[in-house]
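Predicted structure and sequence below. I'll ask about it afterward.
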Amino acid sequence: MSLRSFFDPKSVAIIGASGTPGKGGYALIENMTKTDFKRKVYPINPKRREILGLKTYPKINKLPEVVDLAIIVINNEAVPQMIDECGSFGIKNVIIESGGFAEASERGKELEKDVLRKARKFDMRVMGPNSIGMIDTSSGFSTPYVPIEAVKKGRVAFVGQTGLLESVFIPLIQNIGVSKVVCMGNKCDVDECDVLEYIIDDSSTDIIAMYIEGIRDGRRFIKIIERSEKVLIVLKGGRTTYGARAVSSHTGTICGENRVYDALFEQYNIIPVKSFEELFDLVKVFISQPFPNGNCVGIITVTGAGGVTASDCCEDNGLEIASVSSRTLEKIREVYPTWAPVKNPLDVWSAIEKTGSEEVYRRATEEFLADGGVDAVIPVIGAVSWMELDIRLFLHLKKKYPQKPIILVGLLGEPDILLRWKKILEPEIPVFPTAERAIKALALLEKFGRKSILKKNKMLRNPH
């Protein structure tokens, strides 16, 4: 059964709708009014006549039609009975946003089993429980029970067993742009395979970023990703003993062995990360930059020490410091004092004193981009007022050299400057506060691109 009604329902019932600001059932309705979602919304509340201008209904069976989707946000003890009522009325798709199920207690586990038994009796699909639902920027559908602003459209789908993606992390993903955000909760029915199967066929999505605590059906998961050409980045929770214990109280999931997941990710070119910070770093780079033709990097830095540490980080992550041509060095030397050494990594401090920040960074970046031996460029600039330059110069260079990655580092001196640079450059050029984070992201971009080419060549040689 397709999950279309979870992402783009023609009609929705909100069971537990509230007229009290601050309540989850109020935020649900309020969020839908802020988006482009123009379908029918039916609040269920026996004590009110209307909420935010929408007529309310006392019970699910009093609705004028059988809705595509019901969202339940009521006390956990009442949920199994509500599944019965929804099923008897003919509703086939339900999101349970209530908590207090398998993630909470033995009683919660029994309630969750009861929910699943009743849902199966009606051939009903259930997302959750303990789910915050989803956001679909194509349809304008938004179900979080916390207040959020409209989310910017983009090409990245975020899927996970966490509501953080649709609440706390919304400001982080706004610059990136989103196609879909899905919180599966406890996965009593709809799981990562169901969601992946739907999203890999979604034309509005190029990258899938996931937070998972376990995979229920490994064989099905493999079959799905084998036919997908989308980038898949995965943060696997519960890698340690303590983490696995925390998972059991978060979603009630059994984590599985790390070595099995590591082998799966390596074989099928899935990109593993170890933190949400790294997840967002990679998404920023993958959504905006082309795959480099090789692993040779040009680094432009404002300090000698920065060049040394960046070189170490490149080698640690499988990248090489590019050997640039003598012609390139001669062109760059024109903005340097005669006594200063010119080599990669490029320390531009003395050149800035002679020529000025903007011209030095423009010249060095463009010459590195034009050099056939350089596959990607990382300019490192101090995010401080006395080094200010027109940061838009990098956007002009990206347009001129679209085939090579440019990743900017603004060494965090003044936070306001770094934030301003991000607003100007992202998502076209990702901006990081450290060279180490930029280099790690670039290294994974290069590795994924290289393995993808090998995979395509193998498929061409063995089409069947």
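Nice, I can see it.

okay, CA-based contacts and neighbour counts for the rest of this
Will do.

What count of nearby residues applies to the spatially closest residue to W349 that is not a sequence neighbour?
Once flanking residues are discounted, W349 sits nearest to V302: 5.3 Å by C-alpha to C-alpha, 6 or more residues apart in numbering. V302 has 22 neighbouring residues, counting by other C-alpha atoms under 10 Å.

got a list of what V302 touches?
Listed by C-alpha atoms under 8 Å, 6 or more residues apart in numbering, the contact set of V302 reads D347, V348, W349, V380, I381, G382.

ok, the third one to V380 distance?
The reference is to W349. 11 Å (C-alpha to C-alpha, to the nearest Å).

okay, the two: which has more neighbours?
Set W349 next to V380 and count neighbours by other C-alpha under 10 Å: V380 wins out with 29 against 17.

so the more buried one sits right up against T301, yeah?
Yes: counting by C-alpha atoms under 8 Å, T301 is a contact partner of V380 at 4.7 Å.

can you give me the helices in the stretch 301-450 of the chain?
With DSSP state H, counting those that start in this stretch, the ranges of helices along the stretch 301-450 of the chain come out as 304-316, 326-333, 349-355, 357-370, 393-400, 415-425, 435-461.

Tell me which of those sits most buried.
Of the helices of the stretch 301-450 of the chain, the one with the most neighbours on average (mean count of other C-alpha atoms under 10 Å) is helix 357-370, at a mean of 21.

got the contact list for it?
Residues from elsewhere that reach helix 357-370 (C-alpha under 8 Å, 6+ apart): 298, 300, 324, 328, 331-332, 335, 348, 351-352, 374-377, 379, 387-390, 393-394, 397, 401, 404.

Would you pull up how far that helix lies from the middle of the chain?
Taking the mean of its C-alpha atoms, helix 357-370 sits 31 Å from the chain's own mean (C-alpha atoms, centre = their mean, to the nearest Å).

how big is the angle separating it from helix 326-333?
170 degrees (axes from the mean of the first three to the mean of the last three C-alpha atoms, to 10 degrees).

who touches whichever strand or helix holds A209?
Following DSSP states H and E, one finds A209 within strand 207-212. Contact partners of strand 207-212, identified using C-alpha under 8 Å, 6+ apart, comprise 155-162, 230-237, 279, 283, 286-287.

let's bring in a second one:
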Amino acid sequence: MQKMFYPQSVAVVGASNSDTNMGRNIIQNLVNWGYEGEVCPVNPRGEDVLGLKGYASLSEIGRPIDLVVAFVPAKVVPGVMDECAALGVTRMAVPSGGFSEYGESGDELTRLVAAKAVEYGIRFVGPNGLTIINTENGLCLPFLTLKKREPGHISVVSQSGGVGLSLMMFLDNAAATFNKFISVGNKVSMDELDFLEYLGDDPGTRVICLFLESVVRGRRFGEVASRIDKPILIYKANTTEAGARTAASHTAALANDDAVVEGMFRQAGIIRVRSIRRLVDMARAFELPPIRGNRIAVVSQAGGYTVLCADEAYRRGFSFPALAPAFLDGMKEYVRSDVIRMGNPLDLGDIHSTDEILYALDKVLGQRDIDGVALVLLRRSDARYDGAYARMQRPPYADLQGLMSKHHKPISMCLLTQSAFLREVRSEVGYPIFEIPEDAVEALGVLRDHYSRRPA
């Protein structure tokens, strides 16, 4: 895999200097992302691309090439593989479509490139995908120009290129980024298992996310996943007849028996989520401290959300230990209207000072029989406060990280506010913030389920 993710040289077959040439976009990405290896555009006229020397063929380069990107019509790919074999190239990326997802003619081509891969000892990602991004070295191979991302700790494997792009968008919205991205496409030579094994040992990857329409080598996939200590989260689509028909024409994916797949995921300790947004949100949950048990407190600035979160927590098997009587008695002096009953869940709707909220969280987290907190805060970004009230209302977000570090327990927070303000806050803090109260509770459940199987 070293030559796949850390090549010293990349040749892009099919890249020309035309503004409409999508192979040119691959060259543009490599330049914009600061890839420091050698980049060799290859096209029939041997023309330069974006100031980089072009070649009419791979053999004309005259130097070893670690990775060849073949962005050419599907019928041309076998010939590129022949040339790679003659030059000793063993790693390729094939973003081109027109294979099994295209019908009988595509099936024939698929069998041909699969046979050549075995004969020549070539491994390739694709076809029909965005292939690979490695944020650590600027290797960015999609045929769409993408803004440069700084390295994160979440790595993504997606069977669909479009869904993969959506995952990047959701990570952007969450003020997060990824480490490695793999769009496996039709999985002719390399599949999700190959990349799961690699990411399991990859020091830059702390959390692994997968979007799959099918799971190949399912038994082996479960065995490998069960040995990986890192969190593995999967959104598995193609679970209905309608989904199966669509997937077959999209990435040539074959449906799996969903009950069997679900059982394999559960046995292997894989976390299954039911939406793309949750795949990102629950992956970010692992930036919180581990939760050590099943006992939580729910704290909210609105009574209705304490009820909502309590329902969600109950469904997920959490318990609500009683809060210390001395603490509850002490909190009464902060309550102004005397209409809120103090307990767990804890309604702070009549408490308006940030310092008092932080005091309450500190005391709750300090209880030995509380393992974590689901917190719901409300903030109007357009609200304006003056004088003493403004000081009371200073944002508490930076202080929450300190409380988690002090008590070694998670605070899973939902901030109910306008989306632009939420994104601003997310970019300033070092922990996840959820948009929906139920997601904050779900995150604690995901942490509990993972760490109960794989202690931190």
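Ah, there it is. The model shown is predicted, which means the values in this text are computed figures rather than measured ones.

on that earlier part again, how far apart are the strand holding A209 of structure 1 and its match in structure 2?
Following superposition, strand 207-212 of structure 1 is found to deviate from structure 2 by 1.1 Å on average (mean C-alpha distance after the TM-score superposition for structure 1).

counterpart of that strand in structure 2, which residues?
The alignment of strand 207-212 of structure 1 onto structure 2 (TM-score structural alignment) spans residues 207-212.

any idea how far the aligned partner of V113 of structure 2 in structure 1 is from E192 of structure 1?
In structure 1, the residue matched to V113 of structure 2 (TM-score structural alignment) is V115. In this view, V115 of structure 1 and E192 of structure 1 are 19 Å apart by C-alpha to C-alpha.

Structure 2: which residue goes with R4 of structure 1?
Going residue by residue (TM-score structural alignment), R4 of structure 1 aligns to Q2.

again, but for K23 of structure 1
Under the alignment (TM-score structural alignment), K23 of structure 1 maps onto N21 of structure 2.

and the closest residue to its match other than its chain neighbours, what does it touch?
Leaving aside its chain neighbours, N21 of structure 2 sits nearest to A15 (6.7 Å; criterion: C-alpha to C-alpha, 6+ apart). A15 of structure 2 is in contact with N21, M22, G23, R24, I26, I27, P41, V42, N43, V49, F71, counting by C-alpha under 8 Å, 6+ apart.

looking at this, A15 of structure 2 is in a strand?
No: if the criterion is DSSP: H, G, I helix; E, B strand; the rest coil, then A15 of structure 2 is coil and not within a strand.

tell me which residues of stretch 195-206 of structure 1 are tucked away?
Within stretch 195-206 of structure 1, the residues that count as buried by 16 or more other C-alpha atoms under 10 Å are V195, L196, E197, I199, I200, S204, T205, D206.

swap that for stretch 94-110 of structure 1, please
Per 16+ other C-alpha under 10 Å, stretch 94-110 of structure 1 contains these buried residues: 94-104, 108-109.

Narrow those residues to those in strands?
Counting by DSSP state E, the part of these found in strands is V94, I95, I96.

mind checking what the second one lines up with in structure 2?
Residue correspondence, TM-score structural alignment: I95 of structure 1 in this structure matches A93 in structure 2.

Now do the same contact list for its match.
The neighbours of A93 of structure 2, taking C-alpha under 8 Å, 6+ apart as the test, are L67, V68, V69, A70, F124, V125, G126, P127, T131, I132.

Now for those residues: which two are most distant?
By the measure C-alpha to C-alpha, L67 and P127 form the most distant pair in these, at 14.9 Å.

Who has more neighbours out of the two?
More crowded of L67 of structure 2 and P127, by other C-alpha under 10 Å: P127, with 31 against 24.

what's the counterpart of that one in structure 1?
Under the alignment (TM-score structural alignment), P127 of structure 2 maps onto P129 of structure 1.

now the helices: where do they sit in the stretch 1-150 of structure 1?
Using DSSP H, counting those that start in this stretch, helices in the stretch 1-150 of structure 1 cover 4-7, 24-33, 79-89, 106-121.

Of those helices, flag the one that's most buried.
Burial of the helices of the stretch 1-150 of structure 1 is given as mean neighbour count (mean count of other C-alpha under 10 Å); helix 24-33 ranks first at a mean of 22.

Could you list the residues in contact with it?
Contacts of helix 24-33 of structure 1 (C-alpha under 8 Å, 6+ apart): 14-21, 43, 52, 73, 140-150.

ChimeraX command to pick out the buried ones of these?
The ChimeraX command for the buried members of the contacts of helix 24-33 of structure 1 (criterion: 16+ other C-alpha under 10 Å) is given here:
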select :14,15,16,17,18,19,43,73,140,141,142,143,144,145,146,147,148,150
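
Which of the contacts of helix 24-33 of structure 1 fall in strands?
Within these, residues falling in strands by DSSP E are I14, I15, P43, F141, S142.

Show the contacting residues for the first one.
This points to I14 of structure 1. By C-alpha under 8 Å, 6+ apart, the neighbours of I14 of structure 1 are G25, L28, V41, Y42, P43, I44, A70, I71, I72, V73.

Counterpart of the fifth one over in structure 2?
Spelled out, that is P43 of structure 1. Per TM-score structural alignment, the equivalent position to P43 of structure 1 in structure 2 is P41.

try the last one
Following TM-score structural alignment, the counterpart assigned to V73 of structure 1 within structure 2 is F71.

hang on, isn't that match packed against G97?
No: in this structure, F71 of structure 2 is not within contact of G97 by C-alpha under 8 Å, at 9.2 Å.

tell me, what's touching the two both at once?
Contacts common to F71 of structure 2 and G97, judged by C-alpha under 8 Å, 6+ apart, are absent.

R272 of structure 2 against P231, yeah?
No: counting by C-alpha under 8 Å, P231 is not a contact partner of R272 of structure 2; they are 10.9 Å apart.

Looking only at neighbour counts, state which of the two leads.
The neighbour comparison of R272 of structure 2 against P231 (other C-alpha under 10 Å) goes to P231, with 23 against 20.

from memory the more buried one sits against D449, does it?
No: if you go by C-alpha under 8 Å, P231 of structure 2 and D449 don't touch, sitting 10.2 Å apart.

so what sits against both of these two?
Shared contacts of P231 of structure 2 and D449 (C-alpha under 8 Å, 6+ apart): none.
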